[in-house]
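[1] Predicted model follows, preceded by the sequence.
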Amino acid sequence: MVAIDRANGLLERYAVLARAELPAGAKVFDAHTHLGDDIDGMVGDRDELLAIQQGFGIERSFVFCLDEPDRRPAFTAANDRTLAHAAAAPAELLPFVRLDLDEEPVAEATRCIDRGARGIKLHPRAQRFLPDDPRLEPVFALAAERRVPILIHGGRGLPPIADSLARLLDRHCPPALIVAHAGIVDLAAMAENFAGRAGVFFDTSVWSPLDLLDLYRLVPPEQVVYASDYPYGRQPNSLLMAVRTARASGLDDAEVRAMLHGTAARIADGLEPVTPGAARGAAELSHPVPFLRIHQYLTMASAMLWLRHASDTYGVLGLAINACDARSNGYRAETEQLRELLVATRDLWDLAAQTEDDGDRRRAQRGAFRLVHLASVLAVTNPA
């Protein structure tokens, strides 16, 4: 299909750009990826993930299962698949065990660690618990005893969790705690509790670059690790956003390399964390108004795409395209690039509305989401 071919060509063009913006010789470690089939329909495929890693210089990834249809009992079958995926690519994939606190979490964690799991994944929103749940105590105690890191969901869908998480960490301290999605659920309190605390990290798997700019304002760069959240997060969007926000926050090449690879590699290899310095990001953002308008409309469009609205005829995507009008905005080259992405997004969205096959429709919708997200990242991070 013409629309899909054009979208793929655009993504490859920006993939070249993303690779070019990495520091010279930089390696990448992805601290947050999934494999399997989620109950929401998302699929993480091992061969696809490995191809992405090869294409973008990603040497290793922490990997864990999704919220699988056969997650009961205890994520046993899904965890076994994760271990099998890692066994098939031991140099590239480092498996984490995912736990359900309702179903013998310590026994399942112990079983999987004994079989080679390198860490523990906790998802309080999906599995319906909070950090003050007493059932977490033995899980954190086990991680501390077996010297394995914990990665915990810190994104949408939760009440504030920072204070109770800090109290739990004071009682049982694993070698590393990675708060996923930059801790945006409770970022100010997360920073108050954990900024400067060695062994606590925040991953970069968020939708908006504004979240990462605020993270760097509050948290030292030594506590930030790159993450994509594959298959939800995709390339080249993820790397472009991570690198550009780090640069905008004042990180130098060495610090960007650490964010992209070195810090997560130390976690994986069981090394002591680097002592955190000071937060570096700016408290204020000066950015051209046309780009802010475009980003605003694309945020609205992304929500509609995520909810699989059938189309957006003359809607918010049209507003974003019109905001790219180069006659008066003073940023002709940049807004023409955005317009190109958004016209391709519109065509994919229209294709999805006209397609009867469920699989083809989902591919068109997800392609449109990838393009609109890429445009949103560029709208915030393009140098003015």
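    That came through, no problem.
[2] all contacts plus neighbour counts: C-alpha atoms, from now on.
    OK.
[3] Tell me which helix or strand the closest residue to residue 98 other than its chain neighbours sits in.
    Distances taken as CA to CA, 6 or more residues apart in numbering put residue 121 closest to residue 98, at 4.7 Å, once the chain neighbours are dropped. When elements are defined using DSSP states H and E, residue 121 is found to belong to strand 119-122.
[4] distance between that strand and the chain's centre?
    Between the centre of strand 119-122 and the centre of its chain there are 16 Å (CA atoms, centre = their mean, to the nearest Å).
[5] For it, name the packing helices and strands.
    The contact analysis (3 or more CA pairs under 8 Å, 6 or more residues apart in numbering; DSSP states H and E) places strand 119-122 against strand 93-98, strand 150-152.
[6] which of these sits most buried?
    Counting by mean count of other CA atoms under 10 Å, strand 93-98 has the highest mean neighbour count of these, with a mean of 28.
[7] how would you label residue 131: helix, strand or coil?
    Secondary structure, DSSP: H, G, I helix; E, B strand; the rest coil: residue 131 is coil.
[8] buried ones in stretch 119-138?
    119-124, 129-131, 135-137 (16 or more other CA atoms under 10 Å).
[9] What's the end-to-end length of that stretch?
    15 Å (CA to CA, to the nearest Å).
[10] So what touches it?
    64, 67, 95-101, 106, 109, 113, 143, 148-153, 157-158, 161, 164-165, 168, 172 (CA atoms under 8 Å, 6 or more residues apart in numbering).
[11] nearest residue to residue 108 other than its sequence neighbours?
    Closest residue to residue 108 apart from its sequence neighbours, by CA to CA, 6+ apart: residue 74 at 6.7 Å.
[12] and the one you found, how many neighbours?
    By the criterion of other CA atoms under 10 Å, residue 74 has 20 neighbours.
[13] thought it was touching residue 105?
    Yes. Here residue 74 reaches residue 105: they are 6.9 Å apart, a contact under CA atoms under 8 Å.
[14] Touching both of those two, which residues are there?
    residue 99.
[15] Name the residue most distant from the centre of this protein?
    Distance from the C-alpha centroid of the chain peaks at residue 327, with 35.8 Å (CA atoms, centre = their mean).
[16] I'd like the next helix or strand past the helix or strand encompassing it.
    Using DSSP H and E, residue 327 falls within helix 326-329. Per DSSP H and E, the first helix or strand lying C-terminal to helix 326-329 is helix 332-354.
[17] Packing partners of that next one?
    helix 2-20, helix 316-323, helix 326-329, helix 358-381.
[18] Identify whichever of those helices lies nearest to residue 213.
    helix 358-381 (10.1 Å; CA to CA).
[19] Presented hereafter is structure B, for comparison with structure A:
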Amino acid sequence: MIEFIDVHVHLRTGDKARLEADPYVISNPEGLSDHPDAMAEMYRELNGMAVVFDIDDETRTGLKVSNAEIAEWVAKYPDVFIGFGSVDPWKGKAAITEVERCADLGLRGIKFHPSVQDFAPNDPRFDPLWETCQRLGLAILLHTGTTMAAAGQPGGGGIRLDYGRPIPYIDDIAARFPELRIIMAHPAWPWHEEQLAILRHKPNVYMDLSGWAPKYIPQTVIQYANSLIQDKVFFGSDFPMLTPHRWLREFADLPLKDTVRPKILRDNAARFFGLQLNDQ
């Protein structure tokens, strides 16, 4: 029986698969393998599923990723993996073509990291991306809040944190593309209050709780997840930065209603992806 759906899991492809570690992901301290075969086995043992993706930031890093490889891993482990593609928004028409190819590959959404990819999501020049995703029924997963990518490097590696701010960037997109399903990745600290406002105001916007050990999630996020936005919040770990083991252990200690806990762990994501699980 599937007990949880982790909507935020990094899988390295293309050039990144040949690196010792993803330069933008802090390896998990428990030392668990991030090889897709090992990840599939880990989630299967935990009775979970995982949304897997890479991040196409070739303009910034020169590293190529492969959405085809994501699709291949999903085909190999369809009982465990749900696939998202990723495109570099600076590739223009090629990015649009790649979004369309992701849909043809059976991927369910597209992952973006505005701070790492160095773009303002609400810039009108990127509207064709959102229009294409909306037309094809592909969800988008957008990083929000601060990031540990390049943290501590001179100038933060040139990464601008403000591109992860929910207002105006996410709010503008949600308003202009009301049929586009948007997941805000992570509690958007230090702008999590803006994030909560969008979740209350825009029916097409959701959030995941990835990247934060549950005991550190801002209290207002927990309060709203336990009440007003309980149907719009997903479990996410951010593996391999944070393991699902630790996240699930700490999540069990949060002061959540018994009716809310299964929604966050599984039911909200199952409904979002149209999954018919055995016991539902």
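    Great, that's in hand. Remember, predicted model here, so these are calculated numbers, not experimental data.
[20] Can you calculate the TM-score here?
    Here the superposed chains carry a TM-score of 0.77, computed using TM-score structural alignment, normalised by the length of the second structure; 241 aligned residues with a CA RMSD of 2.7 Å.
[21] In the second structure, what stretch matches the helix holding residue 327 of the first structure?
    Helix 326-329 of the first structure corresponds to no residue of the second structure when matched by TM-score structural alignment.
[22] tell me what that helix is packed against?
    Using 3+ CA pairs under 8 Å, 6+ apart: helix 326-329 of the first structure touches helix 332-354.
[23] any idea of the angle the helix it packs on forms with helix 2-20?
    140 degrees (axes from the mean of the first three to the mean of the last three CA atoms, to 10 degrees).
[24] List the buried residues for helix 332-354 of the first structure?
    Across helix 332-354 of the first structure, burial judged by 16+ other CA under 10 Å covers 334-335, 338-339, 341-353.
[25] One more: stretch 189-205 of the first structure?
    189-191, 193-205.
[26] so how far is residue 162 of the first structure from the corresponding residue of the first structure for residue 189 of the second structure?
    By TM-score structural alignment, residue 189 of the second structure lines up with residue 184 in the first structure. Residue 184 of the first structure sits 10 Å away from residue 162 of the first structure, going by CA to CA.
[27] same thing with residue 341 of the first structure?
    Using CA to CA, residue 341 of the first structure is found at 38 Å from residue 162 of the first structure.
[28] just residue 178 of the first structure next, same as before
    Applying CA to CA, the value for residue 178 of the first structure to residue 162 of the first structure is 13 Å.
[29] Which one's more surrounded, the two?
    Under the criterion of other CA under 10 Å, the comparison of residue 178 of the first structure against residue 162 puts residue 178 first, with 26 against 23.
[30] is it true that that one lies in a strand?
    Yes. Assigned with three-state DSSP, residue 178 of the first structure falls within a strand.
[31] how about it, what does it touch?
    149-152, 200-203.
[32] any chance of those residues in JSON lines, plus distance to residue 321 of the first structure?
    Listed next are those as JSON lines, based on distance: CA to CA, whole Å:
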{"residue": "149", "distance to residue 321 of the first structure": "44"}
{"residue": "150", "distance to residue 321 of the first structure": "42"}
{"residue": "151", "distance to residue 321 of the first structure": "39"}
{"residue": "152", "distance to residue 321 of the first structure": "38"}
{"residue": "200", "distance to residue 321 of the first structure": "41"}
{"residue": "201", "distance to residue 321 of the first structure": "38"}
{"residue": "202", "distance to residue 321 of the first structure": "34"}
{"residue": "203", "distance to residue 321 of the first structure": "32"}
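[33] of all those residues, which comes closest to residue 46 of the first structure?
    residue 151 (20.3 Å).
[34] Which residue in the second structure aligns with the closest one?
    So residue 151 of the first structure corresponds to residue 141, using TM-score structural alignment.
[35] Give the closest residue to residue 106 of the first structure in space, chain neighbours not counted.
    Using CA to CA, 6+ apart, the nearest residue to residue 106 of the first structure is residue 139, at 5.8 Å.
[36] The one you found: how many residues sit nearby?
    Counted with other CA under 10 Å, residue 139 of the first structure comes out at 23.
[37] The counterpart of it in the second structure is in what secondary structure piece?
    Taking TM-score structural alignment, residue 139 of the first structure has residue 129 as its aligned residue in the second structure. Assigned by DSSP H and E, residue 129 of the second structure belongs to helix 127-136.
[38] any idea how far the closest residue to residue 91 of the second structure other than its chain neighbours lies from residue 266 of the second structure?
    Sequence neighbours aside, residue 59 is the residue nearest to residue 91 of the second structure in space, at 7.9 Å (criterion: CA to CA, 6+ apart). Separation of residue 59 of the second structure from residue 266 of the second structure (CA to CA) stands at 35 Å.
[39] Please apply the same query to residue 79 of the second structure.
    15 Å.
[40] Those two: who's more crowded?
    residue 266 (22 against 15).
[41] Contact partners for the aligned partner of that one in the first structure?
    Counting by TM-score structural alignment, residue 266 of the second structure lines up with residue 261 in the first structure. By CA under 8 Å, 6+ apart, the contact set of residue 261 of the first structure is 26-30, 225-226.
[42] what does the longest strand along the first structure rub up against?
    Criterion DSSP state E: the longest strand present in the first structure is strand 28-37. Strand 28-37 of the first structure is contacted from outside by 43-46, 56-69, 78, 82, 180, 203, 205, 225-231, 257, 260-262, 264-265, using CA under 8 Å, 6+ apart.
[43] So which of those residues are in strands?
    Counted as lying in strands by DSSP E, out of those, are 43-44, 58-65, 203, 225.
[44] one step back: going by distance to residue 271 of the first structure, which of the buried residues of stretch 119-138 of the first structure wins?
    So of these, ranked by how close each gets to residue 271 of the first structure (CA to CA), first place is residue 119, at 14.2 Å.
[45] For the closest one, what is the corresponding residue in the second structure?
    Checking TM-score structural alignment: residue 119 of the first structure goes with residue 109.
[46] Need the nearest residue in space to residue 273 of the second structure, chain neighbours excluded.
    Residue 273 of the second structure's closest residue in space is residue 108 (CA to CA, 6+ apart), at 8.0 Å.
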